[in-house]
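K.L.:
Sequence and predicted structure below; questions after.
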Amino acid sequence: MSVNVPLRTVYAYDLLSAGAIGCRVDAAIESALRSGHLIGGQIRVALDGEVIYRRDVGVLDPAHGTPVAADSLFRLSCLSRLLVSVAAMALVGEGRLSLDEDIHRWLPDFTPLLADGSLAVITVRQLLSHCAGFPRRLPTAAVAAEAYQDASVADDTQLPDTLRQLGMASLRYRPGSAWGHSMASDVLAGVIAQFAGGSLEAALQRYVIGPLQLRSTGYVVANQPGPGPVFVKGQPVHPLKDGILSCADDYLLLLEALRQDGGVLLPKVLIGEMAAIQTGDLQLQGWPGRGFGLGFTVLRDPLAADSPESIGTWRLHSAGGHSWFVDPLKRLSGVALTNTAGNTTDSALARLLRNAVYGV
């Protein structure tokens, strides 16, 4: 005897249920482990402010078999730039920093030149939107470091020399005329350090780390073991510098604080300014269909980006192996911190996780 069972209609929101997302992300992670796109990492996804997926996977170092744990630390690499951007916007909110004023006011000895030898006028907005013309890395960066990890913002001991080198180099283009992810964040770090006794670390503590009580974030994290090696094509490499350290739980707290209108961090209007595309019709190399706000990319054309995310979604990924996103419309956010560099040059791992979250 046959029984006719009506098929339930599958709605779009079923794809974004906690259970469905968890199953798909688990499958994506297993695939990434098999392919070598992931050796060890922390992955978190939040929906409407609630963490719906949390997984610590793989090992910090296969040679020692140390598993990744919830409190394992990772080098943020260029993801550290978001902390600097938030600190700068907090100073804007206090009225101590202006987005459209020449940074020469705060860094009088910092005098980068245009290709024709004339002095460049650079604003805080251009630093935040990476339209200031600075290079992607220092001319003196070691070849090995270029491949994976030299994008962390310099700490207090390194920052003076970093600014000196950037100040001596010619800009790649006139500020405001093009876009390129660059060391503009280090210059911005030099600006905000002026408001904290010359210390970038003190500024980040005051405006980001302290207000959110990020207990595993900083250039030095007390009572926690340091990060292991970074793996490039499966081989362990020990970076020349650690930069800012963090864990996925801390970074997700930062993302959610911004998604939920800032709270203790920033006024709502300033978060809106960060999420507004600042780059006009400029094409972002490596980011089709996206513009750049004040600290991250912003999705403008899902078809061009080949992305299931909502228009207005914020996203960054790093050659150091990390990625994060915030979809304000769907109230989704997520972060993956890994020790597996080079897998996001073509955004392979970031794309795999993104598609798993959205069910495509």
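P.N.:
Arrived safely.

K.L.:
going forward, measure contacts and count neighbours with C-alpha atoms only.
P.N.:
OK.

K.L.:
Name the residues that touch the helix or strand where residue 81 lies?
P.N.:
Take DSSP states H and E as the rule and residue 81 turns out to sit in helix 81-93. Residues outside helix 81-93 that contact it (Cα atoms under 8 Å, 6 or more residues apart in numbering) are 97-99, 128, 152-153, 185, 188-189, 192, 203-204, 207-208, 265-267, 270, 294-296.

K.L.:
Okay, residue 239 and residue 26: tell me how far apart.
P.N.:
Per Cα to Cα, to the nearest Å, residue 239 is found 29 Å from residue 26.

K.L.:
again, but for residue 39
P.N.:
15 Å.

K.L.:
got it, and residue 294?
P.N.:
For residue 294, the distance to residue 26 equals 32 Å [Cα to Cα].

K.L.:
Compare those two (neighbour count), which wins?
P.N.:
residue 294 (28 against 16; other Cα atoms under 10 Å).

K.L.:
Three-state assignment for that one, please.
P.N.:
coil (DSSP: H, G, I helix; E, B strand; the rest coil).

K.L.:
What's the local residue count around residue 125?
P.N.:
Neighbours around residue 125, by other Cα under 10 Å: 25.

K.L.:
if I pick it, what's in contact with it?
P.N.:
99, 100, 294.

K.L.:
Need the residues you listed in TSV (columns: distance to residue 50).
P.N.:
Formatted as TSV, the contacts of residue 125 follow (distance: Cα to Cα, whole Å):
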residue	distance to residue 50
99	33
100	37
294	26
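
K.L.:
ok, so of those, who is nearest residue 56?
P.N.:
Residue 56 lies nearest to residue 294 out of these, by Cα to Cα, at 30.3 Å.

K.L.:
Check which element follows the top strand by length along the chain along the chain.
P.N.:
Ordering each strand of the chain by length in residues (DSSP state E) puts strand 50-61 first. Next along the chain after strand 50-61, taking DSSP H and E as the criterion, comes strand 66-67.

K.L.:
Return the distance of residue 117 relative to residue 172.
P.N.:
12 Å.

K.L.:
For the residue positioned nearest the centre of the chain, which residues are in contact?
P.N.:
For the chain, the residue nearest the mean C-alpha position is residue 79 (3.0 Å; Cα atoms, centre = their mean). Taking Cα under 8 Å, 6+ apart, we find residue 79 in contact with 152, 316, 317, 318, 322.

K.L.:
ok, 7 Å please
P.N.:
By Cα atoms under 7 Å, 6 or more residues apart in numbering, the contact list for residue 79 reads residue 318.

K.L.:
secondary structure class for it?
P.N.:
helix.

K.L.:
Helices of the protein, residue ranges please.
P.N.:
12-15, 18-35, 81-93, 124-128, 143-146, 159-168, 184-193, 200-204, 210-212, 248-259, 268-274, 302-305, 348-358 (DSSP state H).

K.L.:
this is the other structure I want to compare:
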Amino acid sequence: MKHLKSITVGLAVLLMIAACKTNSDTAKSSTSVKEVSLGISSDSLIAATKRLHQHVDEGKLPGTFMRVIKDGTVIYDDKYGQIDVANGKPVQENSLYRIFSMTKPITAVAIMSLYDQGKLQLDDKVSKYIPEFAQTQVYKEVDGKHSTEPQKNEMTIRHLLTHTSGIPYGWERSYTDSIYATKQFMRQDWTIEDMAKDLATVPLKYQPGTTYNYGLGVDIAGYIVEVVSGQKLDDYFNSVIFDPLQMDNTAFYVPKEKKDRMVVIYTHDEAGKIKTPDQSMAFEVTEPPKLLLGGAGLFSTLGDYEKFCRMLLNKGELNGTRVLSEKAVQLIMTNQFGPEVETQPGMGHGLSGTVNLETGEYSWGGAAETKFWIDPSNNLIVIGYTQLMGGKTDYATEFKATIDNSLGN
């Protein structure tokens, strides 16, 4: 069983779906498995697919889209459920998702394209491009009172892309977080330039380079892309990344003619079942936004993001088009934490993504439960999409664990 050709696995999966579907009227399925020896047992893949679909059948997710690429071939492709439950719209290849923080690796690629052009270095001070940050202070409590001190080692681009800049999101309980929450830096009525310069007036939560703290640093890196390139972030993304990779459905907004392809974004009710979100997610998305967030702003299809992942796995090139140098990709996908930064055992952080120090796997996710993994040691990409805010249904990680176990990871 251990090395069955996956066409056999595919037939078993399709039979399992027909037998086990509990809600066939509302949870349409499309599953494809290629004839490639993956080294995964049919029983394991059937169980993983059944569990994946169970999240939808139990009303915990609206729909799921899972894809596995091995040795350059899509060997597993599963679409299940809906993008709009109320209207019965099924998950499709061209469904458009908010990828939120999966925007961050794209900003890292934009920065590293400027690195390849010799226009910046990772250890350049942020103040070289945004002078206001030269005067940014660091929070310090003195005798129980709020105080500040100068930056001991001034913030760099590397700090921004590894979340060690001292810039938070404003989600935690601290003096600096409370200021961020009050200022609402991610509001839609100003530009990234306005945001960056105002943010520079707020004390940093930590000394740069000392502590991992997830925050708005990658958005500041996005503004540096604008400063150095002389282009707006969306234009630079298009010219340097999206157009070369033919990522034709990735942008900071959804054109009106594509709006019917948007996936409705859900939350959970008290019983753990999906419900449509509150008004905080209801802002207009059919026009280019004023605020271009390089840390959270993009919409995309799974197929478009697959192209992006393939480019990184292939060391900066896809289908004869080179987007980045091999050195730039190596920097993105290897640990960039300084020696002072504490992290989980075996885990580091590349540029805008987590790095497994043992396997070299590079990964990240988005707030609405979109996730990807790039595993160079096994020439493997796994991508999982749904749209759920604030949920605890770890559908993609569960499925990925089956793949890992089959490969001995």
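P.N.:
On my side now, so go ahead. This structure is a prediction, so every number in the text was calculated from the model and none was measured.

K.L.:
returning to that earlier point: please dump the helices of the first structure into TSV; it should also carry distance to residue 108 of the first structure for every row.
P.N.:
Output for those, formatted as TSV (distance: least, Cα to Cα, whole Å):
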stretch	distance to residue 108 of the first structure
helix 12-15	53
helix 18-35	48
helix 81-93	18
helix 124-128	14
helix 143-146	30
helix 159-168	11
helix 184-193	10
helix 200-204	17
helix 210-212	29
helix 248-259	32
helix 268-274	26
helix 302-305	40
helix 348-358	40
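
K.L.:
so which of those comes closest to residue 109 of the first structure?
P.N.:
helix 159-168 (8.5 Å).

K.L.:
Now do that closest one: distance to the chain's middle.
P.N.:
Centroid separation for helix 159-168 of the first structure versus its chain: 23 Å, with Cα atoms, centre = their mean, to the nearest Å.

K.L.:
do stretch 277-284 of the first structure as well
P.N.:
On Cα atoms, centre = their mean, the centre of stretch 277-284 of the first structure falls 18 Å from that of its chain.

K.L.:
From residue 252 of the first structure, how far out is residue 29 of the first structure?
P.N.:
Applying Cα to Cα, the value for residue 29 of the first structure to residue 252 of the first structure is 18 Å.

K.L.:
Quick one: end-to-end distance for stretch 36-45 of the second structure.
P.N.:
First-to-last residue span, stretch 36-45 of the second structure, Cα to Cα: 14 Å.

K.L.:
Pull out the buried positions in it.
P.N.:
By neighbour count on 16 or more other Cα atoms under 10 Å, the buried set for stretch 36-45 of the second structure is 36, 38, 39, 40, 41, 42, 44, 45.

K.L.:
What distance do you get for residue 359 of the first structure to residue 221 of the first structure?
P.N.:
Remark: distance between residue 359 of the first structure and residue 221 of the first structure (Cα to Cα) = 36 Å.

K.L.:
again, but for residue 304 of the first structure
P.N.:
Taking Cα to Cα, one finds residue 304 of the first structure at 41 Å from residue 221 of the first structure.

K.L.:
Same question for residue 82 of the first structure.
P.N.:
Taking Cα to Cα, one finds residue 82 of the first structure at 18 Å from residue 221 of the first structure.

K.L.:
which one of the two has more residues nearby?
P.N.:
residue 82 (20 against 15).

K.L.:
Residue in the second structure paired with that one?
P.N.:
Using TM-score structural alignment, the partner of residue 82 of the first structure in the second structure is residue 105.

K.L.:
likewise residue 258 of the first structure?
P.N.:
For residue 258 of the first structure, the residue aligned by TM-score structural alignment is residue 312.

K.L.:
Isn't its match up against residue 329?
P.N.:
Yes - using Cα atoms under 7 Å, residue 312 of the second structure is in contact with residue 329, at 6.4 Å.

K.L.:
Report the separation between the closest residue to residue 237 of the second structure other than its chain neighbours and residue 395 of the second structure.
P.N.:
If the residues on either side of it in the chain are set aside, residue 237 of the second structure comes closest to residue 110, at 6.8 Å by Cα to Cα, 6 or more residues apart in numbering. Separation of residue 110 of the second structure from residue 395 of the second structure (Cα to Cα) stands at 30 Å.

K.L.:
farthest pair in the buried residues of stretch 36-45 of the second structure?
P.N.:
Most distant of the buried residues of stretch 36-45 of the second structure, by Cα to Cα, are 36 and 44, 15.7 Å apart.

K.L.:
any idea what residue 166 of the first structure aligns with in the second structure?
P.N.:
Match for residue 166 of the first structure (TM-score structural alignment): residue 199.

K.L.:
Let me know how buried the spatially closest residue to that match that is not a sequence neighbour is, in neighbour terms.
P.N.:
Residue nearest to residue 199 of the second structure in three dimensions, not counting chain neighbours: residue 185, with 7.6 Å by Cα to Cα, 6+ apart. The number of residues packed near residue 185 of the second structure is 20, by other Cα under 10 Å.

K.L.:
from the middle of its chain, how far away would stretch 14-23 of the first structure be?
P.N.:
25 Å.

K.L.:
Endpoint to endpoint, it covers what distance?
P.N.:
Stretch 14-23 of the first structure stretches 13 Å from its first residue to its last (Cα to Cα).

K.L.:
who's in contact with the alignment partner in the second structure of residue 215 of the first structure?
P.N.:
Aligned counterpart of residue 215 of the first structure in the second structure: residue 248 (TM-score structural alignment). For residue 248 of the second structure, the contacting residues are residue 242, by Cα under 7 Å, 6+ apart.

K.L.:
just to revisit the earlier point, just so I know, which of the helices of the first structure lies nearest residue 226 of the first structure?
P.N.:
Closest approach to residue 226 of the first structure among those (Cα to Cα): helix 248-259, 14.8 Å.

K.L.:
mean shift of that closest one relative to the second structure?
P.N.:
Its matched residues in the second structure lie on average 0.5 Å from helix 248-259 of the first structure after superposition (mean Cα distance after the TM-score superposition for the first structure).

K.L.:
Give the buried residues for that helix.
P.N.:
248, 249, 250, 251, 252, 253, 254, 255, 256, 257, 258, 259.
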